[in-house]
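> Give the three-dimensional model of this entry:
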Amino acid sequence: MMHDTSQNRDEGLLALRPEVATEPTTSNPAEAFQNGTLRPILKLQNELVLGLFRDYLTKRKQLGLEGRFARLPRPEQEAYIDHSVRTDQKFKNLLVGVVIGQFTTGEWTAFRIDEAELTRRTVQLIVQRLCSQIDLLVH
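Prediction:
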């Protein structure tokens, strides 16, 4: 019975994921996981990740009438995003958890094998995604 529930969950999660065009994967397992699992999950979770970062900015009085994030030059906005995601451990763990929560049981097993590298790649992809959508964060 437990196996059926897990299998149904895995099938449901995979069915939700959008297609993401990527370069053919090399023999690097971390890159294959990044392209086959992380990128589609981040595309699926994009609105949530943007909302979480907007909330992060609002709580730190960086958005809204007294906020300064929107007035920063773009390179400084990107640096702020990078610094926030990489150094605020609680926030970083929340964002990584948003991704991990969409893993199938097999993907979770694969993730645990190379957790440090795959977490690093996840954070890098989140930072890139947020930086590429700064206009959506401030409007």
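> Only C-alpha atoms from now on, for both contacts and neighbour counts.
OK.
> What distance do you get for the spatially most central residue of the chain to residue 11?
Geometric centre of the chain, nearest residue: residue 126, 4.1 Å, by C-alpha atoms, centre = their mean. Distance, residue 126 to residue 11, using C-alpha to C-alpha, to the nearest Å: 25 Å.
> what sits against residue 127?
Contact analysis of residue 127 by C-alpha atoms under 8 Å, 6 or more residues apart in numbering lists 81-82, 85.
> now swap in residue 35 and tell me
20, 22, 25.
> Check which helix or strand the closest residue to the first one other than its chain neighbours maps to.
Of all residues beyond its chain neighbours, the one nearest residue 20 is residue 40 (5.8 Å), with distances taken as C-alpha to C-alpha, 6 or more residues apart in numbering. Using DSSP states H and E, residue 40 sits within helix 39-44.
> Could you also give me the structure for this second sequence? I'd like to compare it with the first:
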Amino acid sequence: MKDPKLSIRPILEVSSNTADERFQNETLRPILKLQHSLLLKLYFTSMQQQKWKVENMSEERFQEHVNASLSKDISLRNQVIGLVIGMFTDEEFEIYQPKKNEFNKRIMGMAKKRIIDSAHEIKKLR
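All right, here's what the predicted structure looks like:
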């Protein structure tokens, strides 16, 4: 029986050379795309709790803040990673587990880029 989580994921056409790249492109990227709005709301909520005012931030300052907060705020990092892991199938979790440190780096890199590229969307959140 096919896991229902797979049916709601977007299908992305991205080439992969290695097994790790295949996992990234067939699992991690589609999950991050699926969870995009939730990822942005999670980040925005974190900014509010830290009393950061995103509306008036320059692009450069926003990018610096994203990089710093996702590197230093362990709770936020864990929530972002959990947002992705929670959408894994059992089989994907088995692939993820032995290389979780490597895949967590990939998740955080893609999440940072997604948040930075979506600054205009985050600035519209209330």
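> And the residue nearest to residue 20 of the first structure, what's its match in the second structure?
By TM-score structural alignment, residue 40 of the first structure lines up with residue 30 in the second structure.
> Tell me how many other residues surround that match.
19 (other C-alpha atoms under 10 Å).
> give the contact list for it.
Listed by C-alpha under 8 Å, 6+ apart, the contact set of residue 30 of the second structure reads 9-12.
> ok, back up a step: after alignment, which residue of the second structure pairs with the residue nearest to the centre of the first structure?
By TM-score structural alignment, residue 126 of the first structure lines up with residue 111.
> Please tell me how far the residue nearest to its match when sequence neighbours are not counted sits from residue 61 of the second structure.
Distances taken as C-alpha to C-alpha, 6+ apart place residue 32 nearest to residue 111 of the second structure, at 7.3 Å, with adjacent residues excluded. Applying C-alpha to C-alpha, the value for residue 32 of the second structure to residue 61 of the second structure is 24 Å.
> do the same with residue 53 of the second structure
In this view, residue 53 of the second structure and residue 61 of the second structure are 11 Å apart by C-alpha to C-alpha.
> same thing with residue 45 of the second structure?
18 Å.
> can you count the residues close to residue 63 of the second structure?
18.
> quick one: which helix or strand includes it?
Using DSSP H and E, residue 63 of the second structure falls in helix 59-72.
> ditto for residue 67 of the first structure
Per DSSP H and E, there is no helix or strand for residue 67 of the first structure.
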